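>>> pasting the sequence and the predicted coordinates here, then a few questions.
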Amino acid sequence: MRRLDHIPGPPELGPLGTLRTFTRDRETFVRNTIRAHGDVCRLRFPLRDVVVFGHPDDAARYLNDTDGRYQKLGYRLPFRNRLGGLSFQEGRAFRDKRSAVASMFSGARLARTFAGMAEIYDNRLDAEVDQARTADGTVDLQRVLHRLLLAGMLAAVFTEPFEPAEIRIIDQGIRLGTGAFGFLRLMSGPPNVLRGPDRLPATAPVRSYRVIGARVRARRARPEPLDDLLGALLEIRTREGLSLDDAAVTNELVMLLSASYGSMTAALSQTFARVLAHPAALERLRAEIAEVEPGDHAVETVRGLRWAKACFEESLRLQSSPPLLRIAAADSTAAGFDIPRGTPLAFPLSTIHRDPRWWSDPEDFRPLRFYDPAPRGERPTLAYLTFGSGPHRCLGTQLAYLQAQYLLSVIIRRYRLELPPGWSPTETPGLAPTIAGGLPARVTARHEL
């Protein structure tokens, strides 16, 4: 049990420390702690204390470290480079693999991947909306986005289609795995494996791993390669000329899926919720969509949807994102405080993203702050770090922007969307904070108006 009594923070409240108070309202508790105790403070949990950093410059110092002194899973976990996937690896093996994987999300390969996903969104959107429509005409737009993004990601990764039962197994396994990880990180309650329509079978992660592993083995035996993300992973070679084995490729695919469509569903659902509740932002988005027609699926055309991008970024700023975490693999100091090796370090995105020192009117939805960045003033570089920073910055950032800009434009162009009177979103805490109960919208095809 590691205690950091030399660092200021809330007093201990029994054997659970501050855990109970923290889990009641994570965002408010962390924000108030930083305000009361400074930009470097500690939270007391049952097994160890966590050091929290509220200043973007501290985030830059630790997140941008390239010497392996601040790691995602910790210095003494011997299997991290085998089981954790690229997201949690360190050292030379990590750098070599990341350099190879980065080509999957840039240049011509990014353009091909996005074009294939956009075609799927075009072809499936109407059917997904109709399937999600209730008797009174209301559609859970969050469910529509989830199904679209899942279909697009699976096609980008695997090319060959899955059976519906296999898709259900993969989706359940990914959702249970990410839910369990969020629970272990104290970012949410436990995933539901007991009862009700939202129950996830406890065996789902193992079953999904088997389905994905079988697809990897089948592809390995295929004589001709396919131009998808699985094919790119199979092409990776180490400095010694060795390829990744089936287990390593399967791990990477599981981690890739875990970090993709669920997070995008949450982010886009909240973007739609905020845009639809903000008439001026919605009208400006409609005007931009009328001017920029992204139907050719060209990357540069979609990137021209600058207001759509600004709405997405501002929504991400307001989303209750979980903190970024690192483990100190070496002793260090911060603001004059000793940080022992093995200490968990937390960088609370939501607190930094709503800090009035860096953001005027931080609780307001104002996409203009991203559309016209000139007024940023003295804002530190990492005052906005939704996609992380440094060696572990999200590789799929550009693909995420393209998907967001495209789906915002396609759905707004194709439908008229209206929120129920008086409705406002409530987040479900988690690694990807979705809207509790879904995003209800009255959806009318524009040719029906």
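Happy to help now that I have it. Numbering: from 1, shown residues only.
>>> contacts and neighbour counts: CA atoms only from here.
Will do.
>>> ok, residue 280 - contacts?
Listed by C-alpha atoms under 8 Å, 6 or more residues apart in numbering, the contact set of residue 280 is empty.
>>> below is structure B, check it against A:
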Amino acid sequence: MASTWTMLALFALAAYILQATIRKKKNGRRLPPGPRGLPILGHLHMLGRFPHRDLHQLAKKHGPIMYMRFGFVPNIVISSPEAAKQFLKTHDHVFASRPVIQAVKYVAFEQKGLLFGEYGPAWRSMRKLCALELFSNAKINSFKSMREEEVGLLIQSLKQVDGGAVDVSAKVSSMSVEMTCRMVFGKRYTDEDFDEKGFQSMIQEGMDVSSTPNIADYFPYVGALDLQGLKPRMKAQNKVYDAFFEKIIDEHAQARDQGKTKDFVDILLAYMGSEDAEYPIDRSRVKAIMLDMLVAGMDTPTTTIEWGLSELLRDPPVMKKLQKELDEVVGMDRMVEESDLENLEYLDMVLKETFRLHPVAPLLLPHESMEDCTVNGFHIPKKSRITINVWAIGQDPNAWTDPEKFFPERFVGSSIDVKGQDYQLLPFGSGRRHCPGMQLGLIVVRLLLAQLVHCFDWELPNNILPNELDMTELFGHVTTRANHLVAIPKYRLHK
């Protein structure tokens, strides 16, 4: 025990000397303003259960471009639309990379995927491949009937509840998993396909270990010591993913030999190892992309629907107004179809307001500066992590009137969109790192929320009043409700 404390004391001393040296080297360069930090820790002690809210409060005092140091890692925190535009458009070429994060390195195949891959020629080729082949309009449209089928099965299961309370979060999550598996892998994967924990538990374990705060990410010099014992868990989880994806690749290889091609994995395999292909990729990159798509497809729609339906339950007049639009556009004799979505203007307003108040990732995935840069007169050091606080941007009173209020009508006559060109609203990011699956994600959440609101009237159980609905957050890679949404559906269509 004594030797452990001696080692930590020596590390702390060495870290303090190194930190002082780094600080001296930066003398004469104007860093962005920020709060006073502690030796070694920097500003880590200032973050609590809800880092996006903590950073928002600090930015009110120190400004929309704020310097903070988490351990040895310099962080630049962005909290206004104007500042976000500087980092995601004007200087996007400098901040297009991702930092090396230990969990992603060990769990997600050496950061070879789209979400966390470091910027460079290999990443750009992979991104172009996915944009042209996986997320093209033609490919998205090819899964239209499957999406409507999966949403229809969800509606049927809710009809069978017959006025009883239902765990909406769990129902929507299960549907999202099945829809994602069918689009990506060509079939559903259930708990019966796994010997021990089950399919969703397998994915959740990976999310849990990746979300655990890791000392090694802030103090890289102690990463080898693994003081928290996370590395074995990460490597074990990667083995689980690897075995699962190997099984899928083998199944698809056999299907391709029979002339069958139908899903995203088939497209990826067509480019794997091909010397003639414009975008050759290896087996580990295929697995990394599969994991990216699986995680993103499972969590994003579920979280958005949770928050959107929660806000509608808290505001019955808005719910009724949305139902009125659906009744006029779709009618009461059938369910919503994807072709109806472009005519549902108020639905789009409700979703924009949901994205503004409850962005799935309130702190976008971190960017990293690839070289020294000057932004608004501030020195941004190479290897700084750039944190875009989109939740704080959604609360900016200079961008939004009454920002704490859920008010879809604020978008009436507004050209603000969610596609990354309006920096007041960035749920999918912007620039080189904006979400490549944005169009598919928007179709899924629009269809699902429209269907739930059109097919059912909703009430809260146990005589809970709308303003009493618990809206506590649970912060993580995605910020979900702390408690599942439970509500009572009552079927309202004529058929």
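Alright, I've got the coordinates. Remember, predicted model here, so these are calculated numbers, not experimental data.
>>> quick one: the residue in the second structure that residue 32 of the first structure lines up against from residue 354 of the second structure, how far?
Here residue 32 of the first structure is matched to residue 57 in the second structure, going by TM-score structural alignment. Look at residue 57 of the second structure and residue 354 of the second structure: by C-alpha to C-alpha, to the nearest Å, they are 21 Å apart.
>>> tally of neighbours for the match of residue 32 of the first structure?
Residues lying near residue 57 of the second structure (other C-alpha atoms under 10 Å) number 13.
>>> dump the residue contacts of it.
Here residue 57 of the second structure is in contact with no residue (C-alpha under 8 Å, 6+ apart).
>>> go on, residue 110 of the second structure?
Residue 110 of the second structure is in contact with residue 104, counting by C-alpha under 8 Å, 6+ apart.
>>> quick test: name the residue nearest the centre of the first structure.
Compute the mean C-alpha point of the first structure, and by C-alpha atoms, centre = their mean the closest residue is residue 263, 3.8 Å away.
>>> that one matches what in the second structure?
In the second structure, the residue paired with residue 263 of the first structure according to TM-score structural alignment is residue 300.
>>> against which helices or strands is the one helix or strand that match maps to packed?
For residue 300 of the second structure, the host element (DSSP states H and E) is helix 283-314. Contacts defined by 3 or more C-alpha pairs under 8 Å, 6 or more residues apart in numbering; DSSP states H and E place helix 283-314 of the second structure against helix 168-185, helix 230-257, helix 264-271, helix 316-329, helix 345-357, helix 438-455, strand 480-481.
>>> so which bits of that helix are buried?
Buried residues in helix 283-314 of the second structure, counted by 16 or more other C-alpha atoms under 10 Å: 284-314.
>>> mind listing what the nearest residue to residue 420 of the first structure once chain neighbours are set aside touches?
Of all residues not flanking residue 420 of the first structure in the chain, residue 441 sits nearest, at 6.5 Å (C-alpha to C-alpha, 6 or more residues apart in numbering). Each residue near residue 441 of the first structure by C-alpha under 8 Å, 6+ apart is listed here: 138, 139, 140, 141, 417, 418, 419, 420.
>>> from residue 282 of the first structure, how far off is residue 441 of the first structure?
Distance from residue 441 of the first structure to residue 282 of the first structure, by C-alpha to C-alpha: 14 Å.
>>> quick one: contacts for the aligned partner of residue 382 of the second structure in the first structure?
Correspondence of residue 382 of the second structure to the first structure, assessed by TM-score structural alignment: residue 341. For residue 341 of the first structure, the contact set (C-alpha under 8 Å, 6+ apart) comprises 327, 328, 329, 330, 331, 332.
>>> what residue in the second structure is paired with the fifth one?
This means residue 331 of the first structure. By TM-score structural alignment, residue 331 of the first structure lines up with residue 372.
>>> wait, doesn't its match sit right on residue 379?
Yes. The criterion here is C-alpha atoms under 8 Å, and residue 372 of the second structure meets it with residue 379 at 7.3 Å.
>>> so which of these two has more stuff around it?
Neighbours per residue (other C-alpha under 10 Å) separate residue 372 of the second structure from residue 379, with residue 379 holding more: 17 against 13.
>>> check the mean deviation of whichever strand or helix holds the more buried one from the first structure.
Element membership for residue 379 of the second structure (DSSP H and E) is strand 378-380. When the first structure is superposed, strand 378-380 of the second structure averages 1.7 Å from its matched positions, counting by mean C-alpha distance after the TM-score superposition for the first structure.
>>> quick check: next helix or strand after that strand?
strand 385-388.
>>> packing partners for that next one?
Using 3+ C-alpha pairs under 8 Å, 6+ apart: strand 385-388 of the second structure touches strand 73-78, strand 367-368.
>>> and residue 147 of the second structure, which of these is closest to it?
When these are ranked by proximity to residue 147 of the second structure, the top entry is strand 367-368, at 32.5 Å, counting by C-alpha to C-alpha.
>>> compared with the first structure, how much does the next helix or strand after the closest one deviate?
Once the chain leaves strand 367-368 of the second structure, the next helix or strand it forms, by DSSP H and E, is strand 373-375. Using mean C-alpha distance after the TM-score superposition for the first structure, strand 373-375 of the second structure ends up 1.3 Å from its aligned counterpart in the first structure, as a mean over the superposed pairs.
>>> could you give me the buried positions within strand 373-375 of the second structure?
residue 375.
>>> who touches it?
Strand 373-375 of the second structure is contacted by residues 86, 87, 94, 379, 380, 381, 382 when judged by C-alpha under 8 Å, 6+ apart.
>>> in the first structure, what residue corresponds to the second one?
Which is residue 87 of the second structure. Residue 87 of the second structure maps onto residue 62 in the first structure, by TM-score structural alignment.
>>> apart from its chain neighbours, what residue comes closest to its match?
If the residues on either side of it in the chain are set aside, residue 62 of the first structure comes closest to residue 70, at 6.4 Å by C-alpha to C-alpha, 6+ apart.
>>> so the one you found touches residue 325, yeah?
No. Counting by C-alpha under 8 Å, residue 70 of the first structure does not reach residue 325; the two are 9.2 Å apart.
>>> re the thing from before, what helix or strand is the residue nearest to residue 420 of the first structure on?
Assigned by DSSP H and E, residue 441 of the first structure falls within strand 440-445.
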